[in-house]
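Participant: Sequence and predicted structure below; questions after.
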Amino acid sequence: MQRTVKVRVGGQKWNKVVKKWFSEPKHHLVHDPNSSLRTGDVVSIVPGWPTSRRKRHVVKHIIAPFGSSIDERPSIPTLEERIADREAKKVAKDARKVARNASKSTQRTDDNTTMASAKRTAH
């Protein structure tokens, strides 16, 4: 998946038999809006709206880059930028839906008038 990264979040689990904590990391699929992350980066993630079936988090910022510096990469959008982008996409989608429904309704009326005239001529 493009613009998706797999992030490992540390965690521990208690074993009752051995009476010891064992490391048990969790893996999350995280949305990277501008594909600015590289393998080995240490990042901060926040919960976000569901982007796909398994993606529920978004990259907040890069804590420690691995390899090229942060300045050479595309910037990570802020929360306000992500919300504005989502609203713009929603408005565009609503406009497309209205246009599609308008064309369907005109097509239906055209079909109905042709069918009505065909019925009149058949009688």
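Facilitator: Ah, there it is.
Participant: From now on I want contacts and neighbour counts done on CA atoms only, so please keep to that.
Facilitator: Will do.
Participant: Quick one: the helices in this protein, in order.
Facilitator: The residue ranges that make up the helices of the chain, judged by DSSP state H, are 79-122.
Participant: Longest strand of this structure, counting residues only.
Facilitator: With secondary structure taken from DSSP state E, the chain has its longest strand at strand 55-64.
Participant: got another, please set it beside the one above:
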Amino acid sequence: MPMQRAFKSAAKVAAHASRQINAVVVSSGLMAKTVKYFNATSHLLVHDPNSSLRTGDVISISPGWRTSKTVRHVVSSIIAPFGTPISERPPIPTAEERIAGRERKLMAKDIRKGKWSRWGFEKDPRGVEGGEWYVEGWGKQDVVKPDASVNGEEVRPA
């Protein structure tokens, strides 16, 4: 039974997180993709995935996965923009888009580290031409043929 709880999908966990906090952005643009929200009793740093918030915006935030040591919340939506209209800013990704982006990032990391079998690949996807993860020249080693010198020693090009 405990194993079934451990395998909940990230989408179900994100859908379950229903706590929404309305806040005013106090500082933005100083730390990449992070804004400050101060309340009388709490201080929160909030992850802004596309850097679309400006100081003075009224936003809605929700708990998310830990982005850094002190950033544990993520922007859900902009309630009232301050200054630049919402249409001229980068869009805020939905929870499903954030989860898909995070899984894609983890998959890319596992493929780089050689752990591609975790994601169901039978062989390294970087060498499959026409695939999404294809890398030009992957798996093909350039064979350097030595040139013979006058003394019979091999000379390799530098």
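Facilitator: Alright, I've got the coordinates. Every value quoted in this text rests on a predicted model; they were computed, and no experiment measured them.
Participant: The longest strand of the first structure maps to which residues in the second structure?
Facilitator: Residues 71-80 of the second structure are where strand 55-64 of the first structure lands when matched by TM-score structural alignment.
Participant: what does stretch 31-42 of the first structure give?
Facilitator: Using TM-score structural alignment, the partner range for stretch 31-42 of the first structure is residues 47-58.
Participant: Quote the end-to-end distance of the matching stretch.
Facilitator: Its start and end residues considered, stretch 47-58 of the second structure measures 15 Å (Cα to Cα, to the nearest Å).
Participant: same thing with stretch 79-86 of the second structure?
Facilitator: For stretch 79-86 of the second structure, by Cα to Cα, the gap between its terminal residues amounts to 10 Å.
Participant: And P65 of the first structure, how close does it get to R108 of the first structure?
Facilitator: In this structure, P65 of the first structure and R108 of the first structure are separated by 57 Å, where distance is defined by Cα to Cα.
Participant: Those two: who's more crowded?
Facilitator: P65 (15 against 12; other Cα atoms under 10 Å).
Participant: give me every residue that touches that one.
Facilitator: Listed by Cα atoms under 8 Å, 6 or more residues apart in numbering, the contact set of P65 of the first structure reads R38, G40, D41, V42.
Participant: how does it look with 7 Å?
Facilitator: Contacts here follow Cα atoms under 7 Å, 6 or more residues apart in numbering; on that basis P65 of the first structure touches D41, V42.
Participant: okay, which residue is most central for the first structure?
Facilitator: The C-alpha lying nearest the average C-alpha coordinate of the first structure belongs to T51 (Cα atoms, centre = their mean; 2.8 Å).
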